[in-house]
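Undergrad: sequence plus the predicted model coming up.
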Amino acid sequence: MPGGVNSPVRAFGAVGGTPRFIASARGPYLTDADGNEYVDLICSWGPMILGHAHPAVVEAVQRAAALGTSYGAPTQGEVELAEEIVARAPVEQVRLVNSGTEATMSAIRLARGFTGRSKIVKFSGCYHGHADGLLASAGSGVATFGLPDSPGVTGAATADTIVLGYNDLSAVEEAFAANGDEIACVITEACPANMGIVPPRDDFNLRLKALCTQYGALLIMDEVLTGFRVSRSGWYGIDGVAGDLVTFGKVMGGGLPAAAFGGRADIMAKLAPAGPVYQAGTLSGNPLATAAGLATLRGATDEVYARVDHAAETVAGLATAALAKEGVPHRLQTAGNLFSIFFADGEVRDFAAAQRQDTKRYAAFFHTALEHGVHLPPSSYEAWFLSAAHDDAALERIAEALPHAARAAAEA
């Protein structure tokens, strides 16, 4: 495998050292191939909101597997999962797919097919998967067209992508003023969590929705990370701004490969086989994935969200207290029960500010926490994830490890 991994962040490239190969997980804990146990603050990058190997999820997957692993035909389970998503989120119809990348790629295609336009607006630092048109970096101007951000991505693939600074409403207004009749959609993380947690300004999402409506474009809210995690209804449950299209992943798959995109019925009606915009997937709505996702969503009750919120608040407080005691400059930023700590002074409102953090301090912080049995995200640009399984014993282990990690950061 290139780099020894199947997804880059797992290689520890941002923090150095050797990644831990995980053999098993249960509740809030990971066990590596050498038998070492860690309190897990990644939770598979979000899906394990109930904790690892939750009995209800395991039972649902085992029951589904005994009936066959894939049919390539409609099933009751995918209908029930779609109904659960529609009941929680501001969408009228959904299409199940296999990954967040597939969900955002398909939502953009649908937006283009619905509007008959080609250009899209995205924000620097927001990650929407690795589709070619979304791997674009910002140009030199306020509203310039994106340049390829990865070898293998052509200029033609990003030529219709406009990349703007996050939280910069004036740049969005200028982009629409210059290209309004060509813009099919604006895609944004409902609350960014891929450059660390960088919440939208109070009126940012609302103003994006208004501009899209004014110019006849669609707003795509990417809730792959925040959906069904930061509240029962995701970030929509916090700020109340609905996208014309919304993408989902992570929690709704319960740890198996599953994602979805959805929106207004008139938009979704353009999707094949009801309409002309083509999208398909042999494993979409896979019975094992839908069983895991449905068990997870049904288990994500108000009590579960309260427990996750409490655990996240506790860990965030422990981390900031330890760093403050050692005099380490840092900034805590939160989005419901998601949070990240920037090793920097001052508020972080966009990707440029996030890039000014001291990543060497984070690497020292990360490795010392790992040595003391706590597995943090192996990148300073990632969110920290808690679960309902993080009980007092797990929180105590975190409390014991963080002062050592803070001291290492101070000395880095």
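TA: That came in fine, so what should we check first?

Undergrad: all contacts plus neighbour counts: C-alpha atoms, from now on.
TA: Fine.

Undergrad: can I assume M221 sits in a strand?
TA: Yes: assessed with DSSP: H, G, I helix; E, B strand; the rest coil, M221 lies in a strand.

Undergrad: for it, grab the count of nearby residues.
TA: Residues near M221, counting by other CA atoms under 10 Å, number 29.

Undergrad: what's the nearest residue to A269 if we skip its chain neighbours?
TA: Ranked by CA to CA, 6 or more residues apart in numbering and with sequence neighbours excluded, the top spatial neighbour of A269 is G275, at 5.8 Å.

Undergrad: let's bring in a second one:
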Amino acid sequence: GIPPEAQADTIVVRWNDVAALERAMALHGRETACVVTEGVMSNMGVIPPKPGYLLRMQELCQEYGALFYLDETVTGFRLAAGGCAELYGLSPDIVTYGKALGGGLPMAMIGGRAEVMAGLEWGKVLHFGTHNAGRLALHVTKTMLETMLADNQAGFRRIKNLGKAMADEVRKVAKHSNRHKIVVQGVNSMFQIFFTDLEEVTDYRDFCGHVDRAKFRDFALRLMDKGIYMNPSATLHSLSSVVHSEADIAATVTAMTQVLEEMP
């Protein structure tokens, strides 16, 4: 299990709140090993960082001597070829990838600055794994990267354009069905629909206090009856892929329009 010391040694700071982060670093920065964050909050739908938030986090890490650890498990190879680091101009000390990296197979990766990664050499820091460097997963990963990076990253451009187009079309539908109070938030290929009285969901507290998860579940299940699959958990999100098309967007929008009219 997880020892209680792990929690005792962790300081949780409200996300997207620069002032709270600055206070925490002023109090604990000199004894902080690293600051860990996602580039886009991805387990509460899709919550983008406020402008400059991640860059300020990186600056504070440099100022206090803490490592800046960017968790790109969800966002890596989805939002851009270089993930959130590319999208927001970041240079993390440590970065982790997973999910899309393996093209459907279990695959994860740790990267970082050379002097940080040197800690793994010759067992200085133990890193065991039954499937480390598994040949099948590595081959699929290589194929995914070659496919998505071909023609000057045409694959990444496609999923970005499809994702943004889908989010924009859903916003149009929501505007016509404003009795349901819908907010659509997305970053490139990722988006989520929130049933909420807020104009924007910016952190965990907003999500827990103001997002109607039961209504979203009802919405998603009704969509399934019309042949459109959307994960019924509001904590997750939807993603575009290279096999999606503009026709898929049109069919989804039609089904959503019907469902919103049918919902109480």
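TA: Good, I have the coordinates. These numbers come from a predicted model, not from an experiment.

Undergrad: thinking again about what came up before, could you look up the SS state of the residue nearest to A269 of structure 1?
TA: Look at G275 of structure 1: counting by three-state DSSP, its state is coil.

Undergrad: hmm, it is touching D266, no?
TA: No: in this structure, G275 of structure 1 is not within contact of D266 by CA atoms under 8 Å, at 10.3 Å.

Undergrad: all strands for structure 2, in order.
TA: Applying DSSP state E to structure 2 gives strands spanning 34-38, 67-72, 94-97, 109-112, 182-187, 190-195, 238-239.

Undergrad: can you put the ones you listed in CSV and add distance to E169 of structure 2?
TA: Formatted as CSV, the strands of structure 2 follow (distance: least, CA to CA, whole Å):
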stretch, distance to E169 of structure 2
strand 34-38, 27
strand 67-72, 27
strand 94-97, 30
strand 109-112, 35
strand 182-187, 10
strand 190-195, 12
strand 238-239, 14
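
Undergrad: so which of the ones you listed comes closest to I47 of structure 2?
TA: Between I47 of structure 2 and the strands of structure 2, the shortest gap by CA to CA is with strand 182-187, which sits at 6.9 Å.

Undergrad: kindly name the residues of structure 1 that line up with the closest one.
TA: Aligned by TM-score structural alignment, strand 182-187 of structure 2 corresponds to residues 330-335 of structure 1.

Undergrad: tell me where the stretch 101-250 of structure 2 has helices.
TA: Using DSSP state H, counting those that start in this stretch, the helices of the stretch 101-250 of structure 2 run over 114-117, 135-176, 204-210, 213-225, 246-262.

Undergrad: columns distance to V12 of structure 2 and mean neighbour count on top of the ones you listed, output as a markdown table?
TA: Shown next, in a markdown table, are the helices of the stretch 101-250 of structure 2 (distance: least, CA to CA, whole Å; neighbours: other CA atoms under 10 Å):
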| stretch | distance to V12 of structure 2 | mean neighbour count |
| --- | --- | --- |
| helix 114-117 | 24 | 11 |
| helix 135-176 | 31 | 17 |
| helix 204-210 | 12 | 14 |
| helix 213-225 | 24 | 17 |
| helix 246-262 | 37 | 15 |
